[in-house]
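Peer 1: Prediction below, plus the sequence it came from.
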Amino acid sequence: MIKYAMSLAALAFAGACSSAPAQDRNALFVSAGVGHADYHVDEVAGNYYQDTTGTAAALRLGYLWHGPVDFGVEAGYVDLGELKTSLISGAVLEEAKVNAKGWLLGATGKYHFADAWFVSARGGWLHASSDVDYRVSTPVGSMSGSSSVDGDGWYTGIGAGYDFSSHLSLGLNYDNYHVKASTDDVSADANVGTWMVTAEYRF
């Protein structure tokens, strides 16, 4: 994750101008972020192992209207990494991996201060797909399979950053994604928190 974050930072500095004026016009923007995801799920007692952290990435496209507080709309895609679990019960080992990802549609706002610094907020609709791979191993054999569930949830987030030019900025964002989906056999209901370094380019 650190390697990707430093690459984004290097890209931002390479494209930065000698001065950093705040954004002063309406703009189409594209942003890309990478960072850390943490699945907030209940722990289970016993011989149970759970890895709730992974690498998250997001890509957004939107439009901002300039004002005292910039306001805009955004759409995008987010991959929230994997949740890994395993449970030992006697001679039986159960393992599962869950990967949540989905499409975003929402609103975003940005407030500039001290010339080039800004704080931001966002929120909206998340259509998530949770892919589950599982495996059960016993002394006499093993069984594996996969399934997927889709459903509608939501996301919210805040951030802060710096405009290196009227076109390019770099920020740090915290977002919470509420993943909710179900079928007759499988359900998913969890909050996934992410910290991401995000580079944004405005046209």
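Peer 2: Received the coordinates, thanks.

Peer 1: can we go C-alpha only for contacts and neighbour counts from here?
Peer 2: Noted.

Peer 1: Centre of the chain to stretch 74-92, how far?
Peer 2: Stretch 74-92 has its C-alpha centroid displaced from the chain centroid by 14 Å (CA atoms, centre = their mean, to the nearest Å).

Peer 1: Could I get the buried residue list for that stretch?
Peer 2: Using 16 or more other CA atoms under 10 Å as the test for burial, stretch 74-92 gives 74-87.

Peer 1: could you dump those residues to CSV with distance to Tyr201 and secondary structure?
Peer 2: Converted to CSV, the buried residues of stretch 74-92 look like this (distance: CA to CA, whole Å; DSSP: H, G, I helix; E, B strand; the rest coil):
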residue, distance to Tyr201, secondary structure
Glu74, 14, strand
Ala75, 15, strand
Gly76, 15, strand
Tyr77, 17, strand
Val78, 18, strand
Asp79, 20, strand
Leu80, 23, strand
Gly81, 25, strand
Glu82, 28, strand
Leu83, 31, strand
Lys84, 34, strand
Thr85, 38, strand
Ser86, 41, strand
Leu87, 45, strand
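
Peer 1: For Ile60, which non-adjacent residue is closest in space?
Peer 2: No Ile there; residue 60 is Arg. Leaving out its chain neighbours, the residue that sits closest to Arg60 by CA to CA, 6 or more residues apart in numbering is Gly76, at 4.1 Å.

Peer 1: looking at it, that neighbour is touching Ala32, isn't it?
Peer 2: No. Applying CA atoms under 8 Å as the test, Gly76 and Ala32 come out as separate, 9.6 Å apart.

Peer 1: try it against this one:
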Amino acid sequence: MELSMKKTLIAAALAVASVSSFAAAASENNQLDNFFVAGNLGKSDFRTSFDHKNSVFQNVRFGWRWNGIVGAEVGYAYLGRPKSSDGITTLSAKTQAATIGVNAKYDFYQNWYVTGHGGYLRSHIDAKLVSGGSSISEKSWNNGWYAGVGVGYNLTKDVSLGINYDNYHVKYGRGGANLPQDNVNVATYSASVEYRF
């Protein structure tokens, strides 16, 4: 694993530990409403030159909200493995990201709610280019951002179902390496389940 990726994971772990201890202290003073875990499953649309629209999207997030409205989150997103081929050359890229950011949830009518979130991501791209009998592989780690919105329904005080749109701004490759660096927007459409503690 690249050194910068290790540093990012360590920083994320320290952030989670800090948030957890702060949240526990806030909870004792009745200032913190809840922790949550959320999972998403859907499809991703890679807005690239080959415009791949059929990848699987999976996401899991952990976080908390101050007074049940605004808080912090950390997560992991699998954005899919887009593939393009012209019959001679095939390009594929397994795309993942670790995320850390802020989130908000607002109950606007009876059990209905809207959500929003966004923040920093660290993407891990495993790309492979195959042409004829030869191939080039490259792994790269890059910084980026993500943001999204959703709407849903609270089934109980602890469980919610929702539908969501998210955009992940990632980069492929490394400048000057075998595969040139390229900025890519990945749009995702998903259903979600959230459980609040």
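Peer 2: Nice, I can see it. None of these values were measured; they are calculated from a predicted model.

Peer 1: TM-score for these two?
Peer 2: The TM-score (TM-score structural alignment, normalised by the length of the second structure) is 0.78; 163 aligned residues with a CA RMSD of 1.5 Å.

Peer 1: what's the overlap in contacts for Gly76 and Ala32 of the first structure?
Peer 2: Applying CA atoms under 8 Å, 6 or more residues apart in numbering, one finds that Gly76 of the first structure and Ala32 are jointly contacted by Ala58, Leu59, Arg60.

Peer 1: what's next to stretch 185-199 of the first structure, contact-wise?
Peer 2: 5, 8-9, 12, 31-41, 56-57, 80, 130, 149, 168-182.

Peer 1: Now the residue in the second structure that Gly145 of the first structure lines up against: which helix or strand?
Peer 2: Under the alignment defined by TM-score structural alignment, Gly145 of the first structure is paired with Ile136 of the second structure. Per DSSP states H and E, Ile136 of the second structure falls inside strand 134-154.

Peer 1: mean shift of that strand relative to the first structure?
Peer 2: When the first structure is overlaid, strand 134-154 of the second structure sits 0.8 Å from its aligned residues on average, using mean CA distance after the TM-score superposition for the first structure.

Peer 1: next one: stretch 148-155 of the first structure to chain centre, how far?
Peer 2: That offset, for stretch 148-155 of the first structure, works out to 14 Å (CA atoms, centre = their mean).

Peer 1: So what touches it?
Peer 2: 123-132, 175-183, 186-188.

Peer 1: residues of stretch 10-29 of the second structure that come out buried?
Peer 2: Using 16+ other CA under 10 Å as the test for burial, stretch 10-29 of the second structure gives Ala12, Val16, Val19, Ala23.

Peer 1: closest to Asn67 of the second structure among these?
Peer 2: Ala23 (11.3 Å; CA to CA).

Peer 1: does that closest one sit in a helix, a strand or a coil?
Peer 2: Three-state assignment for Ala23 of the second structure (DSSP: H, G, I helix; E, B strand; the rest coil): helix.

Peer 1: List the residues that contact it.
Peer 2: Leu32, Trp64 are the contacts of Ala23 of the second structure under CA under 8 Å, 6+ apart.

Peer 1: ok, which stretches of the second structure are helices?
Peer 2: Per DSSP state H, the second structure carries helices over the ranges 3-28.

Peer 1: Which residue is most remote from the mean position of it?
Peer 2: Gly133 (35.0 Å; CA atoms, centre = their mean).

Peer 1: which one is the residue sitting nearest the centre point of the second structure nearest to, not counting chain neighbours?
Peer 2: Residue closest to the average C-alpha location in the second structure (CA atoms, centre = their mean): Ala77, at 3.9 Å. Distance criterion CA to CA, 6+ apart; nearest residue to Ala77 of the second structure, sequence neighbours excluded, is Asn59 at 4.3 Å.

Peer 1: The one you found and Gly42 touch, don't they?
Peer 2: No. Counting by CA under 8 Å, Asn59 of the second structure does not reach Gly42; the two are 9.0 Å apart.

Peer 1: who touches both of the two?
Peer 2: Between them, Asn59 of the second structure and Gly42 share no contacting residue under CA under 8 Å, 6+ apart.

Peer 1: and Asn34 of the second structure, how many neighbours?
Peer 2: Neighbour count of Asn34 of the second structure, defined by other CA atoms under 10 Å: 19.
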